[in-house]
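A.B. asks: the following block contains a protein sequence and its predicted model.
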Amino acid sequence: MPLILPLLLAVVLFCLGVYGVLARRNAITMLMSFELMLNAVNLNLVAFDAWRLDGLATGQTLAVFVITLAAAEIGLGLAIVLLLFRGHGHVDADAARDLLEKGADR
């Protein structure tokens, strides 16, 4: 399989993720968009590792680290979203600005 096909798929996934982060205000949708971007990075890592054929599996190893980072990010992000929903009844990222302390806003 040529290298361009997984790279094009990764570009599409990354662009969808960027659009989801910039255009949407729902915190759950933003977390899913971050996951799309991380999956695009993983796809690039594995595709370049398969293309390079070095035997060290460096790209696959880095992809495992990125998956671990994504799992930690989702765990922390979902905890914040659940706390936001429990306290305010919504998960709107723009409306979360009232979480600032009174002395912290400038």
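C.D. replies: Looks like it arrived, so ask away.

A.B. asks: going forward, measure contacts between C-alpha atoms and count neighbours the same way
C.D. replies: OK.

A.B. asks: now do the nearest residue to residue 51 once chain neighbours are set aside against residue 68, distance only.
C.D. replies: Distances taken as Cα to Cα, 6 or more residues apart in numbering place residue 3 nearest to residue 51, at 6.8 Å, with adjacent residues excluded. Distance of residue 3 to residue 68, given as Cα to Cα, to the nearest Å: 25 Å.

A.B. asks: which residues sit against stretch 16-31?
C.D. replies: Applying Cα atoms under 8 Å, 6 or more residues apart in numbering, the contact partners of stretch 16-31 are 32-37, 74, 77-78, 81, 91-94.

A.B. asks: included below, for side-by-side comparison, is a second structure:
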Amino acid sequence: MIPVYYYFILSALLFFIGVFGFVTRRNLIAMLISIELVLNSVDLNFAVFNRILYPGQLEGMFFTLFSIGVSAAETAVALAIIINVYRNTHSDQVNSIENMKM
């Protein structure tokens, strides 16, 4: 059996990699992937806390499934926006959005 704190270490690692990727990247797709890493770390925490606090119940798993559904919808909307930005500016960089303000 894997100790529980390994899951917390993995979740923290995913979270900080996602935050670092979001802050340092200027590519819209890379930023979206970084946001997904942060959301996956939250899902992992939901599942682990459910396992620790309520071992016979499934509330944390339902929160995890709901969060996965919300992140899938968020990804679909974000990709639609990124495709629209690319069609208008022929670039997938963040500063190409600033050019659309005119």
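C.D. replies: That came through fine. Fair warning: this is a prediction, and the values are worked out from it, not measured in the lab.

A.B. asks: just give the TM-score of the two.
C.D. replies: In this superposition the chains share a TM-score of 0.93, using TM-score structural alignment, normalised by the length of structure 2; 101 aligned residues with a Cα RMSD of 1.1 Å.

A.B. asks: that older thread, counterpart of the residue nearest to residue 51 of structure 1 over in structure 2?
C.D. replies: Taking TM-score structural alignment, the alignment pairs residue 3 of structure 1 with residue 4 from structure 2.

A.B. asks: distance check, the closest residue to residue 50 of structure 2 other than its chain neighbours against residue 81 of structure 2.
C.D. replies: Nearest residue to residue 50 of structure 2, sequence neighbours excluded (Cα to Cα, 6+ apart): residue 60, at 4.7 Å. Separation of residue 60 of structure 2 from residue 81 of structure 2 (Cα to Cα): 31 Å.

A.B. asks: for stretch 16-27 of structure 2, which residues meet the burial criterion?
C.D. replies: 17-19, 21-22 (16 or more other Cα atoms under 10 Å).

A.B. asks: from those residues, which ones fall inside helices?
C.D. replies: Mapping those onto helices (DSSP state H) picks out 17-19, 21-22.

A.B. asks: residue contacts, the residue nearest the centre of structure 1?
C.D. replies: What sits nearest the mean C-alpha location of structure 1, by Cα atoms, centre = their mean, is residue 34, with 2.0 Å. Contacts for residue 34 of structure 1 (Cα under 8 Å, 6+ apart) come out as 17-18, 21.

A.B. asks: mind checking how far it is from residue 100 of structure 1?
C.D. replies: Per Cα to Cα, residue 34 of structure 1 is found 24 Å from residue 100 of structure 1.

A.B. asks: try residue 87 of structure 1
C.D. replies: In this view, residue 87 of structure 1 and residue 100 of structure 1 are 14 Å apart by Cα to Cα.
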